[in-house]
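Participant: can't give you the sequence, but here's the structure:
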């Protein structure tokens, strides 16, 4: 394998622990109060596309503007104060750099949110590319568009890219892009379908070992 593409939420930082609870307990009951929506339906999507999805599938009870304002405020607090970086992330990125393997963050989050994480955890310059779904006018995960775009950006065929993902939508998107998918199992997502992944890992150490083995 010739490149490694890391999802941010749930992989590089443990934000999914917070986002899943926020979406389940606050956002979904507020936006679609008369519906019982499984948070797995929207996990991994760009937050603006979550609203579009809910509006199209269920009918929303709040305005897009109010939704964006509430989600954005939660994001700033989350990324600047609450999340933790994946154990061993700096070491893994250094070892990939030493091996000459290009790396990228590939996230459904906006660049501003990614920037908060990069600044807080001293990741500036650690990745060869920082890619947001906002960079392209295409469908969000589980569609493969963002990973196909990322492969083009790093200059490596998708089939030679390792993608590390945690959500069901993200795993499916990476698989549909024909990448090699490492699914990082986290408690926040529970028993989701990870069958599309090429490997499933349960800890930061196992994640690091699997990625390094795939690029060796």
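Facilitator: Great, that's in hand. Keep in mind that what you see is a predicted model, and the values were worked out from it rather than measured. Numbering: from 1, shown residues only.
Participant: every contact and neighbour count from this point should use C-alpha atoms.
Facilitator: Fine.
Participant: residue 185: what's its closest spatial neighbour, skipping adjacent residues?
Facilitator: residue 202 (5.1 Å; C-alpha to C-alpha, 6 or more residues apart in numbering).
Participant: distance of that neighbour from residue 142?
Facilitator: Between residue 202 and residue 142 the distance, using C-alpha to C-alpha, to the nearest Å, works out to 22 Å.
Participant: this is the other structure I want to compare:
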């Protein structure tokens, strides 16, 4: 198993499913919407197909699978998702303590996400985390290509002045893990909701409880 040789100089978190617990609600809304458009899929299939990607990519794939996806579907589904997240989303259990550990050790951290800034503004504010990541929130909207391209992670590292090899990425999807590997960064797979097999060939360093992360990063825990 790959292990850290030293404490990272930057930790980059994916947002959905890693910092905020938004994936279950988002998947349910997409499932219900696609079913109404002629494409019934169960939640595990929704997660398998779409978690880690972009909403536009999900719409294009659903259209190829036979769903009646209108041209303005991205805006329509985003409106539904954002409204629901503003009411209900909660932080991933233990993420606040992880950030406390990083702050105590003066290790910077950032977010790198395939989601739009508007979504992250809603979820991070609802979870009381917006201020903690202020000025260090990067979206696929900021780069040429979304994950699995490495662009968003390389942008976060560049803005922090940290070399890619000194970064650790925390991801819950194979798409995001591929982006981290392409960026030349170590990646820890958060497997709380993601089947461990999804990370095969990308990372062997997997965990399913955010409380485990400080020790895995080599941070003092007392």
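Facilitator: Everything's here; your move. Here the structure is a predicted model, which is why all the values come from computation and not from measurement.
Participant: ok, residue 202 and residue 142 of structure 1, which is more surrounded?
Facilitator: Between residue 202 of structure 1 and residue 142, residue 142 has the larger neighbour count (other C-alpha atoms under 10 Å), namely 23 against 12.
Participant: the more buried one matches what in structure 2?
Facilitator: Counting by TM-score structural alignment, residue 142 of structure 1 corresponds to residue 148 in structure 2.
Participant: wait, that match touches residue 183, no?
Facilitator: No: Residue 148 of structure 2 is beyond contact range of residue 183, at 9.8 Å (criterion: C-alpha atoms under 8 Å).
Participant: show me what the longest helix along structure 1 is packed up against.
Facilitator: Taking DSSP state H as the assignment, the helix of structure 1 that covers the most residues is helix 64-77. The helices and strands touching helix 64-77 of structure 1, judged by 3 or more C-alpha pairs under 8 Å, 6 or more residues apart in numbering; DSSP states H and E, are helix 47-57, helix 111-120.
Participant: what ranges do the helices span in structure 2?
Facilitator: With DSSP H as the criterion, structure 2 has helices spanning 23-36, 43-50, 55-64, 73-88, 95-104, 117-126, 151-160, 174-182, 213-216.
Participant: deepest-packed of those, please.
Facilitator: Each of the helices of structure 2 was scored by mean neighbour count; the highest is helix 174-182, a mean of 24, by mean count of other C-alpha atoms under 10 Å.
Participant: between helix 43-50 and it, find me the angle.
Facilitator: 30 degrees (axes from the mean of the first three to the mean of the last three C-alpha atoms, to 10 degrees).
Participant: packing partners for helix 174-182 of structure 2?
Facilitator: Counting by 3+ C-alpha pairs under 8 Å, 6+ apart, helix 174-182 of structure 2 packs on helix 151-160, strand 167-171, strand 186-190.
Participant: stretch 123-142 of structure 1: end-to-end distance?
Facilitator: Start and end residues of stretch 123-142 of structure 1 are separated by 27 Å (C-alpha to C-alpha).
Participant: what residues does it touch?
Facilitator: Residues outside stretch 123-142 of structure 1 that contact it (C-alpha atoms under 8 Å, 6 or more residues apart in numbering) are 44-46, 49, 90, 93-94, 102-111, 117-118, 145-146, 149-150, 153-154, 168-173.
Participant: relative to residue 22 of structure 1, how far out is the residue lying farthest from the centre of structure 1?
Facilitator: Distance to the chain centre peaks in structure 1 at residue 34, reaching 28.2 Å (criterion: C-alpha atoms, centre = their mean). Residue 34 of structure 1 sits 18 Å away from residue 22 of structure 1 when distances are taken as C-alpha to C-alpha.
Participant: could you export the helices of structure 2 as TSV, including distance to residue 139 of structure 2?
Facilitator: As requested, the helices of structure 2 are exported to TSV (distance: least, C-alpha to C-alpha, whole Å):
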stretch	distance to residue 139 of structure 2
helix 23-36	17
helix 43-50	17
helix 55-64	13
helix 73-88	15
helix 95-104	20
helix 117-126	6
helix 151-160	7
helix 174-182	13
helix 213-216	23
